[in-house]
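*Asks:* got a structure for you, letters missing:
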């Protein structure tokens, strides 16, 4: 959002709301929340706000929010906004880049309307996506981007035919390297192009053209070279696509900031992750999507068994004390149903409050944005969502986009199904 829009954002008063702040496990009922410009100005017991002395303009937009719950705007920390799960791969290869970019506009809008005010795109979106969102040209979550995945020859990010013909040459195409020095150069290249994160393929994957999840990716020295250079360049961190146990362990020892998927993580690596503070982004929405019946029967059965084992291992991971962050792999999973991930996190062992934290305060901390967003706290940016369901007793209900009644991004109402902030219950102070 443009800075002039922040300055002109109206003052909002959400009155008599129940606050779940994304940090403390217990809700705080009966609160008035005052938003000035793009910031949360005050959170006080209902009726105690001294409006004449509040730093606010002469008029307020007031929402009588009794019966509603206010939460921080959510993060989805693993998305691919330029990818559609319904698109045929061959059609995508042939499509002009402009079509792929414009096709992402409704996906971005649906993501914001689902309550996701911030997201991390881990391959596909370039810096133009981030800048268009910041300028307000497109309706969607604020983005951090990785641009592409760095891969060894034949690894998860090497989408070439046997003859070497690239199947993807767009902004999100994988970059192939094969030594620590080459990976340092590849890291510098994505940083030059505007990456906030560096993404690496530490293993193969369930959808790799030639590499199974247990297959190796970057070596330990290669991963360490990327981590060191990324830190030197000042990016947020290194995100490791890692599904097999050995590759996860190698990535954690190399010092990556986040493990993406982590499907076959072993107990010793979970202990190592806990000691190092490595984040886990389990992408359960992608893992639990229906297994396609296409392809050889033995591969279909292999994927089904792998999914069962992955769910068992991730259940152990989620109850181990490792830092868990919400990420859906939207683009592989559908766009717009992002908060259904919360119910999956709870099924595998998180409490509802911990699942909410995974999508708010913990995610913000992983993205180094916790001094800006991720909780309902005075002084932070007013990225907020309002719902008429109780997510602590019915977390699944929050996964329905219509349960997110109001979305406030940078102090501005960008979605309102309450008929309150934008209409009848608005009044002058």
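*Replies:* Thanks, I have it. All values derive from a computational prediction rather than experimental measurement.
*Asks:* switch to C-alpha atoms for all contacts and neighbour counts from now on
*Replies:* Noted.
*Asks:* show me which positions of the biggest helix by length in the chain end up buried.
*Replies:* Ranked by residue count, the top helix of the chain under DSSP state H comes out as helix 297-318. For helix 297-318, the neighbour count (16 or more other Cα atoms under 10 Å) marks 303-304, 306-307, 310-311, 313-318 as buried.
*Asks:* for the following helix or strand past that helix, packing partners?
*Replies:* Scanning forward in sequence from helix 297-318 by DSSP states H and E, the next helix or strand is strand 323-324. If you count contacts as 3 or more Cα pairs under 8 Å, 6 or more residues apart in numbering; DSSP states H and E, strand 323-324 packs onto strand 279-281.
*Asks:* second structure follows, compare the two:
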């Protein structure tokens, strides 16, 4: 249950872009909302609120990772091992990854392939601990495209640690794209994921290959406009330049990866109000994982690392709205905030990188009225880091240095100790 909390004695970075407050206070109520965030000398009496001493550290909004795959381990397990897993075991693995992510300071994630609305409900209902979840469930691709896990000999991988064919939709016409979209909307998804290009991990294509056509993506966009209320957004897996261009002129809300983005595409993104989610964590090789990766995947990745970083750096410099996303699942879970340092490597200031992982992410997800910044009235998603988040932003990537995590006013991590929710079912 939420409780009244008083985070105090720490530097406050509220995510809005305002300058850090050297001695900040955040107060929350039993409804799980923030009642005050600001300097200590203007704070109301905290009464009998539980005190969280952030002395020597930084009080921050809960972070948002806009691109994860909870059902993929990121460990590049042998295909035979992954395919042998029972579904209930895979669900329990996913629950552990969600908890790891939450304890690393990430209080909201958008899963772009593999996680169902059922897992979203399990978190919301408190059956398992994890970040607030938004899900795409499946992914739309064409025959031979990024998520068509059919090998040249016709053998299809229906399910494994990193192939989720059972959830994906292979579409080869605007009408098929519309039918798949209707099926996903019916299942209760939060976002539609499309493949506008090939990918590094694909069986049959490359990042520079185009994916769904403009006509197919525009048909999806038009279909989503038929529903009453909020139009579901489209997230486009888009790595090569031509596919990025196609996605942007088709009305997508976010470009995922975007390694080939050029100046023209960046301007299209800015003019349309779309977001770039660069997933720089995928460009970091773990030597052990590299040995287990398919040779073709390694070849593609090595060929893209430097030009991808250069293009993302140019997009940052041009003023693109960049939201933090890691593609966790293609890499390890629980290290999500290392992405902040990678953004700084490409020209972001630490303060801007923090906003990328808080306010900007909330804007992309259209949740900025309730999360993303520490302001009165918003949900009490609060993180305490044991260092100076401006001077030592890379330390945020070490989950051991995230001393406290609160989600909707419930303190789930207290001085590094996990506080599980206790339910009676």
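*Replies:* Great, that's in hand. Being a predicted model, the structure only gives us computed values, none of them experimental.
*Asks:* hang on, the earlier thing: now the buried residues of helix 297-318 of the first structure in TSV, with distance to residue 83 of the first structure?
*Replies:* Formatted as TSV, the buried residues of helix 297-318 of the first structure follow (distance: Cα to Cα, whole Å):
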residue	distance to residue 83 of the first structure
303	22
304	24
306	24
307	22
310	24
311	25
313	28
314	25
315	28
316	31
317	28
318	28
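*Asks:* residue 347 of the second structure contacts residue 316, correct?
*Replies:* Yes: between residue 347 of the second structure and residue 316 there is a contact under Cα atoms under 8 Å: 7.1 Å.
*Asks:* average offset between the longest helix of the first structure and the second structure?
*Replies:* Its matched residues in the second structure lie on average 2.8 Å from helix 297-318 of the first structure after superposition (mean Cα distance after the TM-score superposition for the first structure).
*Asks:* figure out how far that helix is from the centre of its chain.
*Replies:* Put simply, helix 297-318 of the first structure sits 23 Å off its chain's centre (Cα atoms, centre = their mean, to the nearest Å).
*Asks:* show me the contacts for residue 181 of the second structure.
*Replies:* Residue 181 of the second structure makes contact with 192, 220, 223-224 under the criterion Cα atoms under 8 Å, 6 or more residues apart in numbering.
*Asks:* count the residues that sit near the residue mapped onto residue 219 of the first structure from the second structure.
*Replies:* Aligning on TM-score structural alignment places residue 219 of the first structure opposite residue 213 in the second structure. Neighbour count for residue 213 of the second structure, taken as other Cα atoms under 10 Å: 20.
*Asks:* same check, this time on residue 63 of the first structure
*Replies:* Count around residue 63 of the first structure with other Cα under 10 Å applied: 23.
*Asks:* now it: which helix or strand?
*Replies:* Taking DSSP H and E as the criterion, residue 63 of the first structure maps to strand 61-64.
*Asks:* can you tell me which of the contacts of residue 181 of the second structure end up in strands?
*Replies:* If you go by DSSP state E, the contacts of residue 181 of the second structure have residue 192 in strands.
*Asks:* got CSV for the contacts of residue 181 of the second structure, with distance to residue 18 of the second structure too?
*Replies:* Compiled in CSV, these are given as follows (distance: Cα to Cα, whole Å):
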residue, distance to residue 18 of the second structure
192, 33
220, 38
223, 39
224, 36
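*Asks:* and the contacts of residue 181 of the second structure, which of them are in helices?
*Replies:* The helices, defined by DSSP H, take in 220, 223-224 from those.
*Asks:* neighbour-wise, which of these leads?
*Replies:* Ranking those using other Cα under 10 Å puts residue 220 first, with 26 neighbours.
*Asks:* tell me the contacts of the nearest residue to that one once chain neighbours are set aside?
*Replies:* Excluding its sequence neighbours, the residue lying closest to residue 220 of the second structure (Cα to Cα, 6 or more residues apart in numbering) is residue 178, at 5.6 Å. By Cα under 8 Å, 6+ apart, residue 178 of the second structure lies in contact with 219-220, 223.
*Asks:* kindly report the same for residue 103 of the first structure.
*Replies:* residue 82.
*Asks:* again, 7 Å this time
*Replies:* Residue 103 of the first structure sits next to no residue when contact means Cα atoms under 7 Å, 6 or more residues apart in numbering.
*Asks:* could you do residue 90 of the second structure as well?
*Replies:* If you count contacts by Cα under 7 Å, 6+ apart, residue 90 of the second structure has them with residue 71.
*Asks:* tell me which element it falls in.
*Replies:* Here residue 90 of the second structure is assigned to helix 87-103, by DSSP H and E.
*Asks:* that helix aligns to what range in the first structure?
*Replies:* Using TM-score structural alignment, helix 87-103 of the second structure pairs with 97-113 in the first structure.
*Asks:* the most centrally placed residue in the second structure and residue 356 of the second structure, how far apart?
*Replies:* For the second structure, the residue nearest the mean C-alpha position is residue 66 (2.2 Å; Cα atoms, centre = their mean). Residue 66 of the second structure is 10 Å from residue 356 of the second structure, where distance means Cα to Cα, to the nearest Å.
*Asks:* next one: residue 19 of the second structure
*Replies:* Residue 19 of the second structure sits 15 Å away from residue 356 of the second structure, going by Cα to Cα.
*Asks:* compare these two (neighbour count), which wins?
*Replies:* Shown here are residue 19 of the second structure and residue 356; by other Cα under 10 Å, residue 356 has more neighbours (27 against 11).
*Asks:* so what corresponds to the more buried one in the first structure?
*Replies:* Per TM-score structural alignment, residue 356 of the second structure is aligned with residue 358.
*Asks:* map the residue nearest to the centre of the second structure across to the first structure for me.
*Replies:* Residue 66 of the second structure maps onto residue 77 in the first structure, by TM-score structural alignment.
*Asks:* tell me if I am right that that match is in a helix.
*Replies:* No: secondary structure of residue 77 of the first structure (DSSP: H, G, I helix; E, B strand; the rest coil): strand, not part of a helix.
*Asks:* isn't it up against residue 119?
*Replies:* Yes: because the distance of 5.3 Å satisfies Cα atoms under 7 Å, residue 77 of the first structure is recorded as touching residue 119.
*Asks:* can you give me the helices in the stretch 151-300 of the second structure?
*Replies:* Shown for the stretch 151-300 of the second structure, the helices assigned by DSSP state H, counting those that start in this stretch span residues 174-187, 214-224, 241-248, 263-272, 287-292, 295-318.
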